[in-house]
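> structure of the sequence below:
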Amino acid sequence: MLDLNSDKSIYIQIAEVIENEILLGNLKEGDQAPSTNQFAKVYQINPATAGKGLNLLVEDGILFKKRGLGMFVSEGARKNILEKRQESFFKEILPEIIKEVERLEIPTEKIIKFIEEHKGGDNND
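Take a look at the predicted model:
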């Protein structure tokens, strides 16, 4: 789902929507990705903006173009997305979490216990 009020550019959000669909298994290798016109119609955005997001994924090797047919999920796309997002997690997100853990003086054991209890969506919230 796109957040048109977000600080994040719409075309980047479009790329993330496609990546998320691949990670969830809703789009598999060889499947056709939604078209720029489909994105434009559903989200009421300019087709060029949607195209920019899809082209980002082409540049990253996540999608490939079939002339006259559209864009399709590349072989190894899921693996590439996982590697890219894991690298981002360890370089950008986790260091910020660790800083907050230290500020709040949360013991490492408590963090590990929380992760183990909530890992895999098996939480009882």
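
> C-alpha from now on. contacts and neighbour counts both.
Will do.

> any idea how far the residue nearest the centre of the chain is from V58?
Compute the mean C-alpha point of the chain, and by CA atoms, centre = their mean the closest residue is E16, 3.7 Å away. To V58, E16 is 13 Å away according to CA to CA, to the nearest Å.

> over to I106?
Distance of I106 to V58, given as CA to CA: 42 Å.

> so which of these two has more stuff around it?
Using other CA atoms under 10 Å, the more surrounded residue of I106 and V58 is V58, with 18 against 12.

> any idea how far the residue of the chain most remote from its centre is from N80?
In the chain, the residue that sits farthest from the middle, by CA atoms, centre = their mean, is E105; the gap is 31.1 Å. For E105, the distance to N80 equals 36 Å [CA to CA].

> what's the answer for L104, then?
35 Å.

> ok, K28 next?
13 Å.

> more crowded one of these two?
K28 (19 against 16).

> run a quick check on that one versus F72, I expect a contact.
No. Using CA atoms under 8 Å as the test, K28 is too far from F72 to be in contact (9.1 Å).

> next, count neighbours for N55.
19.

> any idea how far the helix or strand where it lies is from the chain center?
Element membership for N55 (DSSP states H and E) is helix 47-59. Here the centre of helix 47-59 is set off from its chain's centre by 14 Å, with CA atoms, centre = their mean, to the nearest Å.

> one more, for comparison:
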Amino acid sequence: MRAPFEQDKPIYVQIREKIEDQIINDQLKEGDQAPSTNQLVNFYKINHATVTKGVNQLVEEEILYKKRGIGMFVTLGAKDKLIQKRKATFVDDYVRKLVREADKLGITESEVVDYIKHVKGRDKE
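Predicted coordinates for the structure are as follows:
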């Protein structure tokens, strides 16, 4: 069963992120052929233009490249580029907010680190 798409995010963005995740998780390696837009349309049962928009963003960001008449492939260095992009997003989306909230509550840096270690330890169980 396919996971449903999130309601709060455009589907083309979610398609792009699914491909990015496959690259980051080594399901798609640099130089590998990526799924075609037709394969993605058939798999997810969504509009061709939606898939094309997400895939084209990856081409514009030089994560994928097209070989005319053959398909799309993962660019060399794509995984590293995606990891760096995701790290920057992580800092902006989570760390900055965490630090601001910790400051409001008077939580010290060492307390924040202790909380993180506690949560990470609990997640491993």
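
> hey, which helix is longest across structure 2?
Taking DSSP state H as the criterion, structure 2 has its longest helix at helix 109-124.

> how distant is stretch 105-121 of structure 2 from the center of its chain?
26 Å.

> try stretch 31-45 of structure 1
What separates the centre of stretch 31-45 of structure 1 from the centre of its chain is 17 Å, taken as CA atoms, centre = their mean.

> repeat for stretch 64-84 of structure 2
The answer for stretch 64-84 of structure 2 is 14 Å, by CA atoms, centre = their mean.

> got the end-to-end distance for it?
16 Å.

> same question for stretch 87-106 of structure 1.
25 Å.

> what's the residue farthest from the centre of structure 1 in contact with, if anything?
Not one residue lies near E105 of structure 1 by CA atoms under 8 Å, 6 or more residues apart in numbering.

> gap between stretch 4-15 of structure 2 and the chain center?
12 Å.

> please apply the same query to stretch 41-52 of structure 2.
18 Å.

> report the buried residues of it.
By 16 or more other CA atoms under 10 Å, the buried positions in stretch 41-52 of structure 2 come out as V41, T50, V51, T52.

> which stretches in structure 1 count as strands?
For structure 1, strands defined by DSSP state E occupy the ranges 63-66, 70-73.

> show me what the last one is packed up against.
Okay, so that is strand 70-73 of structure 1. Applying 3 or more CA pairs under 8 Å, 6 or more residues apart in numbering; DSSP states H and E, one finds that strand 70-73 of structure 1 contacts strand 63-66.

> and the strand it packs on against structure 2, how far off on average?
Superposing on structure 2 places strand 63-66 of structure 1 at an average distance of 0.3 Å from its equivalents, by mean CA distance after the TM-score superposition for structure 1.

> can you name every helix or strand that that strand contacts?
Strand 63-66 of structure 1 packs on helix 47-59, strand 70-73, going by 3+ CA pairs under 8 Å, 6+ apart.

> mind listing what's buried along that strand?
Quick answer for strand 63-66 of structure 1 (16+ other CA under 10 Å): L63, F64, K65.

> same check on stretch 79-95 of structure 1?
Applying 16+ other CA under 10 Å to stretch 79-95 of structure 1 flags N80, I81 as buried.

> relative to D92 of structure 2, how far out is K117 of structure 2?
Distance, K117 of structure 2 to D92 of structure 2, using CA to CA: 21 Å.
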